[in-house]
Every structure is written in structure tokens, then in C-alpha cells.
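Student: Quick one, what's the 3D model for this:
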Amino acid sequence: MRTPVTWALALAVAGCGGKGSILDELTVSAGQTQGPTYGPSGEPDDSGDEPTTSATTGEPTTTGGPSGTNPIDVLFVIDNTGSMADEQARLAKNIAALVNTERDLRIGVTTTDAGNPRCPSAQTTPENGAMATLSCIERVAKGEFSFNMEDFSYACTDVCDLGAFDLVPTPTSLEPEPEVRPWFERTGGVTNLADEGLSLVQALQCALPRGVNGCGFESQLESMRMALVRSMDANQPEYGFLRPEADLVVVLLTDEVDCSYNPAFKSIFQDNKIFWENQDRPDATSAVCFNAGVRCEGGAPTYTACPATNHDIEGEPHVADDDAVLWPVSRYTGLLADIQASKTGGARVRLLAIAGVPVGFETGDVPLVFEDDPDPADQELFGIGPGCVLANPQDPDFPQVARPPVRMLEVGASLGPLEFHSICQDDYSALLATIAQP
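Tutor: From the prediction side, this is the model:
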């Protein structure tokens, strides 16, 4: 039976981005984050990930981790669009850096696909924040690793060889009756995996690659919000995912800007071309997402700052939240603040992004530069130049490129020192290790 719980959550609070925004300063530096902990060999310590030894346990009374630490609830919001195959594989390959901690873990996985008028729902099947534990091998069979007639199944098969796996029923503090949950869990060294010989690392390596057929107008922030709200709704499978005594770490993996839009203003993707980079085009591009949610300052092609800004349907900036065509940043900062207020025992809420910032931004050593794309075609597609670029030795004409995550940066800054890392690097293990830092 589902036990109702009261959450004091203001899902839409006053305030908006604009002049005086935190991004006025973040073009210079981002602030220091903690480094990873390594084992004696210099590699990430893998002593914490032991195969499960029993089918299930009751609700724990201790964290199972080192003295003075909290368990961790980790929500992965993964960009599942056509440019993300390599990044998903890299995340899965490096996931042991997170799992190999003594702290108890609960890990949910969803995507950035919350739908958009430019994405027929029958083709992209938006998750809308729903968590899933399906093996990517099953997703390959469903065609979810195909994009533009290209097969990207290697993003799954290079890291996963498990066709399927089962989870055992577990209780939560809100639901004492055990049920199969749509997340992975390890408490006191025991996982919720039915196969006692299967490690949490193996399962996550199969669950994290989410395919490349999602909506190309990514809603990173709204998908995060939907997943968190679902975890508070007694009618949803995700109910009970959040634990008051656990740190919450939201991890965004994406190479594009946030396009979390208010459905009341969906015409900006259809026939209202006010935010289109090229109004002679027959269809909207991702440039709408940048132009509708950001207002750059200073002259082109290189800007002094590009803060998140509310625009109304006529293109006017600095408008009230209710008039904003993209959901205001306050929708997400308010939600996370209220979740933080519900935490106990020193637990905290964090947002860690692997996104379009340069390597070194996470330490404050390298600034995020906003400038127009030198390629007119790419400027038309995205509305802004890259936040980072990674060379592609196999195909030099097609480097990895990611756009500046302005709206996500604003949300991250509301929680304290930024934890934004570059998606444009070959190894994510060091940054993933920081998730488990106390």
C-alpha cells in the first residue's frame, strides 16, 4: 500500500533570470569542486562494489557507509539524442568511479526527452522523467540506437553484454511493503539485483546507455523536475526514491542547451518565428532554445556575458515568470531549495553537470566564452558557438561539440559552488568520483 506523504514544495516561485544574473560572473570562473578519492594503485578504488549476497533486505537503520556520511540518491538525466552515443558509452564505461564507494547508493536513470512540438511523440516516446532499468541490449533490439539511418549500437554493446536482468522487491521508508522499484540500490553492501553474481557496476553499464532517438529539443531541467515530482507522487512507480537522510545528486549529461518550454507558448517552435535564427527556414532549429532562454550582452561575435533571461511571446526580455515562453529558472531552483529544506542529518542537494563547458571550468581556471559560431550553418542550427570542442582523431571533420548550458548553470549556482564539468573529454571517471565525496 502506498503511504501518502506531505512535501512542502513550491513548484513555481517568484524571480527570474536577467540583469544581475549569476551568469554575469560565471563567464570568468566557476569555483572549486572537490577532487576524487583514489585507491593505492592510483586508479579509482573498486573495493566497494561487491556482488550482492542476498536477495533483499529490510529498510536499513544505518547508512552502511563510513562514519559521518549520508547515503546518496543519484538521479541521472541523460541526453538521448543523435549526437550522444560516445558520451553515453563513456559515462557507462567510467561508472565504477561512482559505484566504488562505501556509501549506500540509490540510482535512478531517465532522459532529457520531455517532448516538444517539433518531435512527434510516436517517434521519440518521451520519458517525461520516468525512471527505467532496462538493459540497453533490449533498447538496441527496439531500434533506439538508430539515428538518421546510422547504427550507434556500439554505445551499448561496447560496454554491456547483459540482455536483461531482474530486480528484487524492496521496501522504502514511505512504502514498507516490498515492491520492484525502477531504480538500482545498494544498502549495506547488498544490491537489489536478483542475480547474486551480478555487480552494480555491470548493471549500470547496461542501463546508462539510453539510445539516440530522443527529442532533439532537450528538456534537461523539466525532465529533472518531472522525475523528482514523480518520486513524491504516491501514484507513480518512482514514489519513495528520495530519502530525507540521503544526499541528492542530480547528474545531467548533455551537449545542448536546455529547452524546457511552457506548452502555452508552443507556437515558438511552429509559426511564431521571433526566436528563430533564420526566419526564412521552414522549420525551427535548436537555436530557438538558446534565443528564447538567454540574452547575450556586449557586441557580437564575442559577448561579455549571456545570462538566462525570461522572454515573452513577443520576444521582450526580463518579463515575469508567468509570461516566460521557456519555463523560468525559478521553477527549478525553487523545487531544489524545497527538497533541500526537507533534508535531515546534514544531507544536501547537489547538481552536477557534464555539459558544454571547457575543461578546467570546474576549478575556475578556464572561463566559459560565449561567441557566435564561425560556421553560419551551425549558428543557424544552435544560435551560439560551442562551449567546448573535443577533437575526433577517427574523423577530424566531425569533432565532439557542446553548447553552453546557461540555464542549467543558473540552477547549479543556486545550490552553492558549481559542479559543472566538460563533456568534451575522453574520461569521466574523476568527475564521477566526486559524486560520492562527503
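
Student: only C-alpha atoms for contact and neighbour calcs from this point on.
Tutor: OK.

Student: Quick check: which element contains Asp73?
Tutor: strand 72-78 (DSSP states H and E).

Student: Residues contacting that strand from elsewhere in the structure, which ones?
Tutor: Applying Cα atoms under 8 Å, 6 or more residues apart in numbering, the contact partners of strand 72-78 are 88, 103-112, 208, 210, 220, 223-224, 241-243, 246-254, 436.

Student: Second chain to compare with the first, below:
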Amino acid sequence: MVGFKETCGAARGARLLPICLSVGLACADEPAAVGACEVAADCPESQTCVFLGANERDGVCITATPTPGFPGPGLLAIDISYFELDVLFVVDDSPAIAPRLPQLAGAMTAFAEALGAARPALSLRFGVTTTDAGNPQCATAAERGALRMESCRARLDEFVDDEAGVDAREACTAACSLEALALEPTPERDGELAPRPWLEAGPGWDNLPDGVGLAEALRCAVPQGVTGCEFTSPLASIEQAVARSLDEGDPAYGFVRGAADLLIVVISAGNDCSVAPGHEAIFSDNEVFWGDLQLPELSPGICWRAGVACDGPGPVYEGCGPVDRGDDGMTTTPEQAVLTSAQTFAELLKSWEDERETYKFGAQVRVFSVAGVPPGYAEGQAIGYADADDPGFQTQHGIGPGCSDEMAAPPPVRLLAAGDEFALAGLPAASICEPDWSEAFTRAAVTMSENLGPACYWRCVHDADPDTHELDPICDVIATNWAEDWSTSIPQCVRVDGGWVSQGGSPRCFVVRADNELDPRCAEQGYNLELELRATEPDPWGTTYVADCWLSSNPIGDCPKL
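Tutor: Predicted coordinates:
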């Protein structure tokens, strides 16, 4: 079978989606003009419609030179990748989170175990930042989306706030036994082998210290202490963290992978105070949203008045939702709002998901929140909005609790609105007031794992030898390292005792799924083949995979059974 190196050359970039059709056809580095063809019937009889993007709508008619005696139009090479999931934790580090730090550490065990059980061949990354995105009212240095990957035992001073009367050190020491979290060096986009500020665990490898499991590493790394800013800004922290991942000069460069599904986990006991650039004065000079507050005793109640509007006169409200207000307190456009609009954040999440769809069919961005919603909160359930009976809580947050138990938290109106379209199915948010989050994190892990974008092969394929009509290898999968200029074919995985293993000592192999094993989403799009990579060691930096598969002459939607 013709390999990728012979047909397209070894030095292609990782995201070109090279297209090669048998002998006599050149590679296409750039997508065809939009609308050239959408189905095979749009092309002349001597040509076929080839799709160079992930959406299967924009194609180009080209002349295909069939392999002699073979009924299909030849070979089509398409990029494939591992099942990849990036998890970004945005964790409240204000004094308000202290009563729930033990629950956070405990939930990490359930989360890690559920991810491992749900999808055996999964490449995972975990990054952690705080809800402290910078606020004029906070003198402490803000993370502003910087990834933190350090054992909580190495920063126990961050678990004590004398002014607030909070000492949460036991929440760390009871859950974490690691004095330090010295991660193994790994390669990344910059080509250098170095420790990264994230946890990584792939099929057969990880960057964890010897003898340290993923669950313990998460228990040590995710809790962020209690000395952070009380003006919590999870939405701004999300934006800042992703921006850092794209910044070549930042230690977090490369954390968010272009083809990976992205799960954003927000844990917050406060309002969202994500101030828009240029409007910081609402926390220092502009008193429009202060109410009865005065310097220096300002509170996050400012954020409620600046970013939320409720129906009715109170003290019980029919409902509350996000609103965009300008410096004068009047409603305005998202562009002029003093807090970055929830609509703006929703559009940002949508753009990130669209980018992933370019590289992998079905890749998702999802948001899972643990915040001030009622215990057992379900999609479409009313939260209930009312002024607080406790004057101190009302002053602090501008509204009564969305939930209360051993602790109380305001309803997360802006956070839920921004992530509404991207909530996990059946699990829009969990209550920060619940005493145990293990079940919620287990459900989040299983739901996200089950819905990872499948590696569908974007055309109809054929599996019969044209001369013998017996089964022949459907695909040739080529591993290419464009940084080191090498290319090699990898074997197909075989079943042994119910599991998949490689052949011939290769550390990598690929699984072919068809018919009853095909992901339903591939079948719904009209495809008949799905490929899955497996590996027992890390890939050298610059490694990409391309599958050369025999094409069927059938149009998409009428693929043959394999």
C-alpha cells in the first residue's frame, strides 16, 4: 500500500490535512474553493468530490486514477489522532472556599478513576489556575490564568488567612502526601524537553513522578488555598489561561491542544467579577454600583449590581439573568459593559469549539461548574432568587444564597449564562453546598469521555481485495515526524484476551472500528469506518499520524458494510 511519505512527503505540518489520491494525483495543501462540490453527483463522471475540511460540505472535484482492477477511486490520506482530552480547572482560592476544600480533594479521586475506566486509550492533560484574574481591590499577586502545578504541601501558607480567621491546612495535608510534585520533562511545540505546568497521562505514559498515581497528583495540585482575591473572576481566568496556552513565551504554551476536546471545570463560591479592560474604576473611583458601600470596605456585591438584573421588586424575584451595564449604570452593548459580557464569553467558547471541529470531527468544548446552585440541580431547574435574611451576606454578594448548608454561596448567574450552551448533557452544574462531590465528578468524567469526538474516516471505504475479493488491510497508518524527517508504518492492533495489543513489538498500533463497533456519530454522518490510535510510550515531538484507506466508489451516506 502506498505510504504517506511516498505520496505527500514527510515534511508536512501537523494541521494541513493532506489529501493524496493514488498515483497521478498531487497533494493539496490548501482547501478548495467553497462550494466546488458537496456530493459526488456535483462532479463530472470522470471526477470525484474530495473533502479537504472536517465539515464534509466544502469539496473539490478532481480526477481520480483508480488502482487497476479496484472498483473504488484509490487511496485517500487523512490525519488522525489519539482521543485527547484537556481539562482546565479554574479553582476558587478566596477564603469563602475553605469549608469545601476537603470535598474538592476527595472528588479528584473519583474523577481520575472514572476517566481511567471510561476510555482506556485516552491522552489526558490537566491544568490548574485560580479565579483570581486581577482586581484593583486585591493587593495580592493575581494568577491571571497562569497554570499552577505544585503540591499544596509546598504552599501551606496559602491555606491560612489570619484576617478572615481561616486555617484550611488540614484539607491539604489529609488528602495529599506529596511534599513536592516534581513532574517529568516532556516535549512540546517549542521542541524542548522540559517540565510543563500541567499533568499529562497518555496510553502507556505520563509525566508523573515515579510511584505517584493520577488521583493523588490531582488531590495535591487542584486545591489552591484561601488567600486569593474575594472578587472571584472565573470567566476572565478561563480566557487568560487559554491565551497563555497560545503564547510562545508563556510556560503554559501548548497546554490546550488544537484537536483535543476541552473540559473547563469551574469551582467557585462567589459571584463572577470579570471586569472588562478599561472599566476597573468601578472598584476604585466610580461609585455607581457601590450601593451603601464605601472605601475601603467594598465587596463583590458590586459585581451583582453591575452584571445581573432581576425581575420584580423583591425581596423575592421571579428570575435573574445577566445584563450589560455601562459606567453610568445604564444597560448598554456588550462592547461597552463594565463586566465582560456573558454573551462575549459564550461566543469565545463557540469559537474555540469551531476551531477544534476544523481538526477533529465532533471535538467539543464543555463547561462543568460547581457553584451556588441548589443540591441536585438539574437542567431547567429554577434556582430561586431572593434577598438574604442575613444582612452581612446581602452586603457581601448583593443577593441571597443560591444554596446553603454548612456554607452558603450566591447563585452563579453570569457563569451559568456564559456556559449554558456548553454544559455537560444532564449535568449543567453541581452544588458547592453539597457535602460530597464524588458522584458529580464521576458523572462529569463519564459524560465527557463518552462524548469525545470520534475519529471517523471522512469517506466511504472498501475492504475487499479486487482480485481475490477476500479481506485485505483496509488502511495503512503512517506515523510521520516532520521535525526529524522520518516516516514509518504502524501495525493494526489485534485482540488478545478481550483487549487491544500491538504486533511485532511496535509501541503503537491502530484499532479499526466498523459495523456494530462504529461510533453512532460516524454512522449518522454517513461514514463506515472509525480509527483509534493506541500507544505504550510518548510520541516524539512533531509526530503526526495519517491513515491511507481504500476508498469505495459509494457516495457518503451509502457506504458499504465492512
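
Student: thinking again about what came up before, which residues in structure 2 does the helix or strand following the strand holding Asp73 of structure 1 align to?
Tutor: As assigned by DSSP H and E, the chain's next helix or strand after strand 72-78 of structure 1 is helix 85-93. Alignment of helix 85-93 of structure 1 against structure 2: residues 98-106, by TM-score structural alignment.

Student: Equivalent analysis for stretch 215-227 of structure 1, please.
Tutor: With TM-score structural alignment applied, stretch 215-227 of structure 1 matches the range 229-241 in structure 2.

Student: list the buried ones in that stretch?
Tutor: For stretch 229-241 of structure 2, burial by neighbour count (16 or more other Cα atoms under 10 Å) applies to 229-241.

Student: With distance to Ala201 of structure 2 as extra columns, can I get those in JSON lines?
Tutor: Formatted as JSON lines, the buried residues of stretch 229-241 of structure 2 follow (distance: Cα to Cα, whole Å):
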{"residue": "Cys229", "distance to Ala201 of structure 2": "31"}
{"residue": "Glu230", "distance to Ala201 of structure 2": "33"}
{"residue": "Phe231", "distance to Ala201 of structure 2": "33"}
{"residue": "Thr232", "distance to Ala201 of structure 2": "30"}
{"residue": "Ser233", "distance to Ala201 of structure 2": "29"}
{"residue": "Pro234", "distance to Ala201 of structure 2": "26"}
{"residue": "Leu235", "distance to Ala201 of structure 2": "27"}
{"residue": "Ala236", "distance to Ala201 of structure 2": "27"}
{"residue": "Ser237", "distance to Ala201 of structure 2": "24"}
{"residue": "Ile238", "distance to Ala201 of structure 2": "22"}
{"residue": "Glu239", "distance to Ala201 of structure 2": "24"}
{"residue": "Gln240", "distance to Ala201 of structure 2": "24"}
{"residue": "Ala241", "distance to Ala201 of structure 2": "20"}
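
Student: Now, those that are in helices?
Tutor: Under the assignment DSSP state H, these contribute 234-241 to helices.

Student: before we move on, back to that, can you list which of the contacts of strand 72-78 of structure 1 are found in strands?
Tutor: Residues of these located in strands (DSSP state E): 105-111, 247-253.

Student: Show me which pair in these is furthest apart.
Tutor: Farthest-apart pair in these is Thr111 and Asp247; separation 20.9 Å (Cα to Cα).

Student: and the residue sitting nearest the centre point of structure 1, how far is that from Thr124 of structure 1?
Tutor: Taking Cα atoms, centre = their mean, the centroid of structure 1 lies closest to Leu252, which sits 2.0 Å from it. Here the distance between Leu252 of structure 1 and Thr124 of structure 1 works out to 19 Å (Cα to Cα, to the nearest Å).

Student: Equivalent analysis for Asp283 of structure 1, please.
Tutor: According to Cα to Cα, Asp283 of structure 1 and Thr124 of structure 1 sit 18 Å apart.

Student: One more: Ile137 of structure 1?
Tutor: Ile137 of structure 1 sits 18 Å away from Thr124 of structure 1, going by Cα to Cα.

Student: Next, count neighbours for Leu16 of structure 2.
Tutor: 16 (other Cα atoms under 10 Å).

Student: and what of Glu355 of structure 2?
Tutor: Neighbourhood size, Glu355 of structure 2 [other Cα under 10 Å]: 14.

Student: Once you drop chain neighbours, what's closest to it?
Tutor: Distances taken as Cα to Cα, 6 or more residues apart in numbering place Gly258 nearest to Glu355 of structure 2, at 7.2 Å, with adjacent residues excluded.

Student: for Leu134 of structure 1, same thing?
Tutor: Excluding its sequence neighbours, the residue lying closest to Leu134 of structure 1 (Cα to Cα, 6+ apart) is Ala207, at 5.9 Å.

Student: Same check on Leu218 of structure 2?
Tutor: Computed as Cα to Cα, 6+ apart, the closest residue to Leu218 of structure 2 that is not its neighbour in sequence is Met108, at 5.9 Å.
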